[in-house]
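> I'll drop the sequence and a predicted model, then ask my questions.
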Amino acid sequence: MLLLALSAPAAAQAPGPAPSSSPAQPAPARVPVYGYEVVRRFPHDPTAFTQGLVIRDGVLIESTGRDPSGVRRVRLEDGVVLEKRELDPEYFGEGLTEADGRVFSLSWINGVGFIWDARDLSLLSRFAYDGEGWGLTHDGSRLILSDGSTALRFLDLDTQAETGRVTVTLNGRPLGRLNELEWIDGEVWANVWQTDYIVRIDPASGQVVGVIDLSGLLKDPVQDPADDVLNGIAWDAKSRRLFVTGKNWPALFEIKLTGPR
């Protein structure tokens, strides 16, 4: 039986080193649990502290945090960075999504988002939001933002004004530490920070309807197990391919789901 560590913090926790207090005790998951098969492994920059990830027309668009934070366009096949823009040092880069030729990215604690041209990552404008920014995706009309808490927040895609939010629950218990997000076939898929799990969320109810267990995916050693964790989901809707990676991982994986079990 899968044990999924749950946490329901009152406020968002920093996406850095592990906190001194451990998360809540594991609880058995009763939702469907999926495994995975690796289809192919691709190179990934091991210095990229991955925060957001999408794939468009065979090119990855990725946001990174730390030393420095920024956004980049990356060739899938060999991991070569085709275009790169750095954020000012005051900003810690967070989640990213792309819609209609615009790339939206977040900063962690500044309440400032950025809109880039998807063709060359030239900066188009900025926008403001309350609270922290962690993960970002969209459903075609709304941006969907995670802030490390148990909430998903909805923002108008054109004005970036908040229009609502929903509490995410697993088996009736609030689930926090939601990080990088991806919109896949009407669901929000979210990395759960510092775990090997992706959860599949019904955006209307906030209920987790599936859990993906990616334990053992990266067999390479990492420098810091608390920081260099699974984070990054990219869905190629045209070819129905799923890609995942992590912070400072040397590889990006195309996977397919197995199960559920």
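Done, it's in.
> contacts, neighbours, all on C-alpha from now
Will do.
> Can you get me a residue count around residue 91?
Neighbour count for residue 91, taken as other CA atoms under 10 Å: 21.
> That one: what secondary structure?
Secondary structure assignment for residue 91 (DSSP: H, G, I helix; E, B strand; the rest coil): coil.
> what sits against it?
Residue 91 is in contact with 69, 107, 108, 109, 110, counting by CA atoms under 8 Å, 6 or more residues apart in numbering.
> Tell me how far the closest residue to the fourth one other than its chain neighbours lies from residue 155.
Excluding its sequence neighbours, the residue lying closest to residue 109 (CA to CA, 6 or more residues apart in numbering) is residue 132, at 4.9 Å. Look at residue 132 and residue 155: by CA to CA, to the nearest Å, they are 14 Å apart.
> The two: which has the busier surroundings?
Neighbour totals were compared for residue 132 and residue 155, and residue 132 leads with 23 against 19 (other CA under 10 Å).
> tally of neighbours for the residue nearest to residue 194 when sequence neighbours are not counted?
Of all residues not flanking residue 194 in the chain, residue 229 sits nearest, at 5.8 Å (CA to CA, 6+ apart). By other CA under 10 Å, 23 other residues sit near residue 229.
> tell me the SS of residue 63?
Applying three-state DSSP: residue 63 is strand.
> From what I see, it and residue 54 are in contact.
No. Counting by CA atoms under 8 Å, residue 63 sits too far from residue 54 to count as a contact (9.3 Å).
> intersection of neighbour lists for the two?
By CA under 8 Å, 6+ apart, the residues touching both residue 63 and residue 54 are residue 96.
> Give me the more crowded residue out of these two.
A direct count of neighbours by other CA under 10 Å for residue 63 and residue 54 places residue 63 higher, at 29 against 25.
> next, the one to line up against it:
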Amino acid sequence: MMHIYKYFILIPLSILLTNCGDTNGSKKSSLSINIDAKSLMLGDTLNLSINDPQKQEITKVSYELNGKSIDKNSILTNITLGQKEITAKVTLGDKIETLTKSVQIFNNVIPSYYKYEVVNTYPHDITSYTQGLEFYNGELYESTGQKTESKLRKVNFETGEVLKNLDLEDQYFGEGLTILNDKIYQLTWQAKRGFVYDVNTFEKLSTFNYGTSKEGWGICNDGETLYKSDGTEKIYLLNPENLSEKGHIEVYTEKGKIPNLNEMEWIDGKIFANIYQKNGVLIINPKTGGVEGVIDFKPLRKLVTQHPELDVLNGIAYHPERKTIFVTGKNWDKVFEVKIKKQ
């Protein structure tokens, strides 16, 4: 099964080092931050020190990790993964030099592999370029893409009948959706704009613009916070009231970052994320960004009608009462209800 794991991970990335000069910017500092490790993982000890080839008289050193004060021997716990910046303020007599060093923090576990069992198969509109899929109060909602063809729908999952439909304006390319407190949040791709609707009437209540994230891909929620992907390794945390970004996590294995995060679903405290064009799903710890599991759904694509417009898997919906996951893809004519189990 190692080929499945390699399918999702990237080549390990080296730690990047960048040193800044003194606070006056007059010359490059001879000092630098040293870490007694070739790479860093969650749970490691930093073991920080200052390289001082000129043997200057250092009277004080203080360290920060992404703006938060840390000790020189801090253990990497209660921290998210990914790119971080270590800052050292070094006192030399009456002068203070500020040094920085960029590091990457990797996950400290190897992802588990999950197998799946198809328990039911249902019809799906073969013309739907599925971008988002989610159950709410037992009803299935779907967002589809492509300019001039994007839609918001409520669907009878057993028959495939479209119960309610709203066409997006032609300039928008629909992306993921999630539902919280009777409000549907729908993303668009490159327009940097999302929409909020009443779940019962599909009335558009408001629009919102993206912040640091440049595109809209997938979105899910944990009952309080919205989680938004933008096609990178980052998942942004959004306030559902004003849609402002209140931080992000970066998705990493013990080998490297995982980009192209797309459709997402919140399931039992974890984020399940489809990787664009990979026909598989990652199970992500939302507190750290660490990948804890991998599900390879690639065989499902062979079970749908093969046609020129057939595209990749992209649709994950959890049914909490049935405790099953519904998956489909772009222009697939079937939705598969599955159960998963750790191997």
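Alright, I've got the coordinates. Keep in mind the model is a prediction, meaning the values are calculated, not measured.
> what's the TM-score here?
Once superposed, the chains reach a TM-score of 0.87 (TM-score structural alignment, normalised by the length of the first structure), with 239 aligned residues with a CA RMSD of 1.7 Å.
> on that earlier part again, in contact with the aligned residue in the second structure for the residue nearest to residue 109 of the first structure, which residues?
Residue correspondence to the second structure (TM-score structural alignment): residue 132 of the first structure is matched to residue 215. Taking CA under 8 Å, 6+ apart, we find residue 215 of the second structure in contact with 188, 189, 190, 191, 192, 230, 231.
> 7 Å instead?
The neighbourhood of residue 215 of the second structure, defined by CA atoms under 7 Å, 6 or more residues apart in numbering, consists of 189, 190, 192, 230.
> and it, that one's in a helix?
No. According to three-state DSSP, the state of residue 215 of the second structure is coil, so it is not within a helix.
> distance of it from residue 320 of the second structure?
Distance of residue 215 of the second structure to residue 320 of the second structure, given as CA to CA: 29 Å.
> ok, now residue 265 of the second structure?
12 Å.
> which of those two has more neighbours?
Neighbours were counted for residue 265 of the second structure and for residue 320 using other CA under 10 Å; residue 265 has more, 28 against 14.
> so which helix or strand takes in the counterpart of the more buried one in the first structure?
Using TM-score structural alignment as the criterion, the counterpart of residue 265 of the second structure in the first structure is residue 182. Here residue 182 of the first structure sits within strand 178-184, counting by DSSP states H and E.
> which outside residues touch the helix or strand following that strand?
Next helix or strand after strand 178-184 of the first structure toward the C-terminus (DSSP H and E): strand 187-192. For strand 187-192 of the first structure, contacts defined as CA under 7 Å, 6+ apart pick out 177-183, 197-203, 231.
> By neighbour count, which of those residues wins?
Counting neighbours by other CA under 10 Å, residue 181 leads these with 34 neighbours.
> list the contacts for that one?
Applying CA under 7 Å, 6+ apart, the residues contacting residue 181 of the first structure are 135, 136, 137, 188, 189, 190, 191, 233.
> cool, now which of those survive the switch to the second structure?
Retained in the second structure (both residues aligned by TM-score structural alignment, their matches' CA atoms under 7 Å) from the contacts of residue 181 of the first structure: 135, 136, 137, 188, 189, 190, 191, 233.
> Would you convert those into JSON lines that also reports neighbour count?
Listed next are these as JSON lines, based on neighbours: other CA atoms under 10 Å:
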{"residue": "135", "neighbour count": "31"}
{"residue": "136", "neighbour count": "31"}
{"residue": "137", "neighbour count": "29"}
{"residue": "188", "neighbour count": "23"}
{"residue": "189", "neighbour count": "27"}
{"residue": "190", "neighbour count": "28"}
{"residue": "191", "neighbour count": "26"}
{"residue": "233", "neighbour count": "26"}
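> Which of those residues sits closest to residue 41 of the first structure?
residue 233 (14.3 Å; CA to CA).
> Show me what that closest one lines up with in the second structure.
Using TM-score structural alignment as the criterion, residue 233 of the first structure maps onto residue 316 of the second structure.
> pretty sure its match is touching residue 133, no?
Yes. With contact defined as CA atoms under 7 Å, residue 316 of the second structure and residue 133 form a contacting pair (5.7 Å).
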